[in-house]
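Undergrad: pasting the sequence and the predicted model now:
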Amino acid sequence: MDRTPNFRIRYRFYSPSESGRSSPPKQGYRSDWSYESENIDTDGIYMIWPRFLNESGKEIAQGSDIQAEGEANMYIVMEEMIPQHAPKLSVGVRGFLMEGGWRVAEATVIEVLSLAQPKT
């Protein structure tokens, strides 16, 4: 994405034996986000998309394989939703990468980077 990420997570994809994905995703994968403290049936899931990082902290190339565990920059896709998410996001907040109603990875916020709403 062509902007500053909103926050960074440490993630772990669930294995097939944990009812996780049968194959690893690639960079460009568009999962959604849910907060551990919320119920997806009543609160829903959010268009907050990951861009996965290499060991040096740089975003990996589009289409590259994603490691089962690592870090990712997270982007709140609908920037007008930043004020709704800002009070929920802090270091240590737990959440999930989602495919529909299916949790595919667990995650912890490790850094808040930019929760200022863009100027219009």
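TA: Okay, I see it.
Undergrad: please make it C-alpha for all contacts and neighbour counts, starting now.
TA: OK.
Undergrad: quick one: end-to-end length of stretch 46-54, please.
TA: 24 Å (Cα to Cα, to the nearest Å).
Undergrad: which parts of that stretch are buried?
TA: Buried residues in stretch 46-54, counted by 16 or more other Cα atoms under 10 Å: 46-53.
Undergrad: cool, stretch 82-89 as well?
TA: Here stretch 82-89 shows 82, 89 as buried, counting by 16+ other Cα under 10 Å.
Undergrad: next one: stretch 61-70
TA: In terms of neighbour count (16+ other Cα under 10 Å), stretch 61-70 has its buried residues at 66-67, 70.
Undergrad: included below, for side-by-side comparison, is a second structure:
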Amino acid sequence: MYNFDLDVLPGDFIVEYESDLCEELKDAKLHQGMKTDFLYDGDDPLVDGISMIWPELLDSNGHIIEDRTPGTAPTKGIAIMWIVREETKSYHAKRIKVGTKGYWVRGPFRVANVTVISVGDLAR
């Protein structure tokens, strides 16, 4: 499916993403360095909270996209996910599995739909 090995990528886990900007963010543009947070599918952000897990976008060859200009990132692709708070890694290790669905969010607003495709360092 990919022309690179997902298992050798760094990061806590790897996702496929697809932009799904809500009306409030319709003019926003995906870009490297965006600090979206992570919400598990089925969780209520007001009850369960959101997690500081940030994406690092990859190109189609598995290389980190260097250009940080808004709008230069693909609307669909793959991203390495980095859990920001070390003390939450054991919690996420119990929840993150291949196939886990979630969202990138900015505050209460959805930015993209994501699906975990590799567990990465959480499994190591």
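TA: Sure thing, it's come through. Since the model is a prediction, treat every value here as computed from it, not as a measurement.
Undergrad: tabulate the buried residues of stretch 61-70 of the first structure (JSON lines), appending distance to residue 112 of the first structure and secondary structure.
TA: Below are the buried residues of stretch 61-70 of the first structure laid out as JSON lines (distance: Cα to Cα, whole Å; DSSP: H, G, I helix; E, B strand; the rest coil):
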{"residue": "66", "distance to residue 112 of the first structure": "22", "secondary structure": "coil"}
{"residue": "67", "distance to residue 112 of the first structure": "22", "secondary structure": "coil"}
{"residue": "70", "distance to residue 112 of the first structure": "17", "secondary structure": "strand"}
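Undergrad: quick one: which of the residues you listed is nearest to residue 18 of the first structure?
TA: Set against residue 18 of the first structure, the nearest of the buried residues of stretch 61-70 of the first structure by Cα to Cα is residue 67 (16.6 Å).
Undergrad: so what corresponds to residue 94 of the second structure in the first structure?
TA: In the first structure, residue 94 of the second structure lines up with residue 87, judged by TM-score structural alignment.
Undergrad: ranges for the strands of the first structure?
TA: Remark: strands assigned in the first structure by DSSP state E are 7-13, 32-35, 48-52, 69-76, 94-99, 102-112.
Undergrad: single out the most deeply packed of those.
TA: strand 48-52 (a mean of 24; mean count of other Cα atoms under 10 Å).
Undergrad: so how far is residue 31 of the second structure from the spatially most central residue of the second structure?
TA: By Cα atoms, centre = their mean, the second structure has its centre lying nearest to residue 55, at 4.5 Å. Going from residue 55 of the second structure to residue 31 of the second structure by Cα to Cα gives 10 Å.
Undergrad: all set, thanks.
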